Structures are given as C-alpha cells and as structure tokens.
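Colleague: Could you look at this predicted model? Sequence included:
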Amino acid sequence: MTTMTETSSYGTRQNWFARTEGWLDDKGKGAWIAAMVLGFIFFWPVGLALLMYMIWSKRMFSGPSCAKRSKRTMMTTRNTGNAAFDAYKADTLRLEEEQTNFESFLERLREAKDKAEFDQFMDERAKRNDGPAEA
C-alpha cells in the first residue's frame, strides 16, 4: 500500500524527467549530445546512461522527429485551461487516431485480398498439374 507522500513524490520525479526530456527535445539533438558529453565528463555512468537512453528511445538516429514526437506527447497530456481549445484538440487527436486505425484496416484488407488471389492462383496451378496426363 502506497502513501500519499510516496505517490506524489513519484509523480514529481516523473514530471521532472518528462519536463527535462521535453526541454532537451525542444533544443534538438545537439542538446542531447551535449548532456551526454557533460555526463561523461562529470560522472561517466550518467553519460553512459544518457547514451543508452538515446539509443533505446531512438533519439540518436531519428533526426528531427524526436522533437515532434515529444511535442505531440506534451500536447496530448497538457490541459491549456481553454475549454473550447481543449475540446478541439481532443477531437482532432481522436480523428487522427481513427485515421490511423482506418489505414491499418485498409492495409489488412489489402493483405487479405492479396492472399486470396495468391491462394486462388496456387489452386488453379495445382489443378492444371493434377489434370490428366496426355501421352
């Protein structure tokens, strides 16, 4: 059973990490590299941990997309206080999710159609090969 102090302390640590990550993403890949180099200079395990995190989160090789991903994450979780804008944002994000779901549905549909056509081709080919052999 967790106490209120433990829960709020964990939430604060998590928010601090998310804010730091967002700040570094806003500054770009150079800020991540600078933080990693400083980590190696001052205390090498920190630099190593940052390097591992950058590779694991694909920040090392992803280019400018990491900043976009972080901004989208912040946009989905942050409440602006303006009810009309928050409703608009929620609807827009819902529509983007529906579009993604629909596109994945269409991809599965295309794959199923391709598989059916391939199976039909293989069945016709097997029938031709199994037909009566003429001498």
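Modeller: On my side now, so go ahead.
Colleague: can we go C-alpha only for contacts and neighbour counts from here?
Modeller: Fine.
Colleague: Find the centremost residue of this protein, please.
Modeller: For the chain, the residue lying nearest the average C-alpha position, counting by C-alpha atoms, centre = their mean, turns out to be residue 69 (7.4 Å).
Colleague: Kindly list the longest helix within this structure.
Modeller: helix 83-130 (DSSP state H).
Colleague: what's the offset of that helix from the middle of its chain?
Modeller: The chain centroid and the centroid of helix 83-130 are separated by 20 Å under C-alpha atoms, centre = their mean, to the nearest Å.
Colleague: So which other helices or strands are in contact with it?
Modeller: Packed against helix 83-130 by the contact rule (3 or more C-alpha pairs under 8 Å, 6 or more residues apart in numbering; DSSP states H and E) you find no helix or strand.
Colleague: Please compare the first structure with the one that follows:
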Amino acid sequence: MPTAAMLDDLPKGAWIAMMVIGFIVFWPIGLGILFYMIWSGKMHGWNRNGMRSCSSQFRRHRSSGNSAFDNYRDEALKRLEEEQKAFGEFMERLRRAKDQNEFDQFMAERNAQTGSPAN
C-alpha cells in the first residue's frame, strides 16, 4: 500500500496527535499538518452528520476490485441512506406533532384561566 494511501486512512485522532507532536518538535511542522488537515477536508465534519456524509461519499467511490460486491454495496448504501432520510423526516413530523400538542395544551390552559373562548 502506498504511503499516501496509508496516511489518508489514518483516523482523525492520529492526525491530531501528529499535529500536536509536530508543534512540540518544531512549530512549522505542526502548522503544516494543521494546514494540510484543513485543506484536505480532514477537519471538515467535526459534527456527526458532516462526518458521516463525507466518509460515505469517500467510501462509495473506492473500488474493492470485485464489481459484483461494489454493486451490492452501492445498492445497500443507497437503501440505507433512503431509510435514514425517511427516518429523519418521520422524526421531524413527530417533533412537529409534539410541539403542536404542547402549544394546543398551553392555549387551552390559557383560555381556561382567562375565560375567553378558543379560536
């Protein structure tokens, strides 16, 4: 495996450790590693959603060397992404329904206290 490919496969924690060590040994090395991490996108996606989308896009384009497996993997990933999107939409509908229910309850209690009819 080429050295560049091995470096790209390192987890973010290893890059951060190399950056800290670089700053300790000679600060321009640490600064160079920091700039590389920002330029290459390794610093992008500190939140979970960004990280997940970046890694799934990167892995989707890597070939395993077996086209049948690659097709199966791509279909499975597409199906999982669709399920994730549908679940996210479902959770958003639940949050909106809960918010509406809480608002309706608030309005009912407020109207009961003031004695005014509900709109």
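Modeller: Looks like it arrived, so ask away. The model shown is predicted, which means the values in this text are computed figures rather than measured ones.
Colleague: Tell me how they score on TM after superposing.
Modeller: Taking TM-score structural alignment, normalised by the length of the second structure as the basis, the two superposed chains have a TM-score of 0.62; 107 aligned residues with a C-alpha RMSD of 3.9 Å.
Colleague: which ones are touching residue 57 of the first structure?
Modeller: With contact set as C-alpha atoms under 8 Å, 6 or more residues apart in numbering, residue 57 of the first structure has no partners.
Colleague: what's near enough to touch the nearest residue to residue 34 of the second structure once chain neighbours are set aside?
Modeller: Distance criterion C-alpha to C-alpha, 6 or more residues apart in numbering; nearest residue to residue 34 of the second structure, sequence neighbours excluded, is residue 19 at 6.3 Å. Residue 19 of the second structure makes contact with 29-31, 33-34, according to C-alpha under 8 Å, 6+ apart.
Colleague: Kindly indicate which of these lies nearest residue 94 of the second structure.
Modeller: Checking the contacts of residue 19 of the second structure against residue 94 of the second structure by C-alpha to C-alpha gives residue 34 as the nearest, at 41.4 Å.
Colleague: How much space separates that closest one from residue 16 of the second structure?
Modeller: From residue 34 of the second structure across to residue 16 of the second structure, the span is 8 Å (C-alpha to C-alpha, to the nearest Å).
Colleague: Of the two, give the one with the bigger neighbour count.
Modeller: Using other C-alpha atoms under 10 Å, the more surrounded residue of residue 34 of the second structure and residue 16 is residue 34, with 21 against 17.
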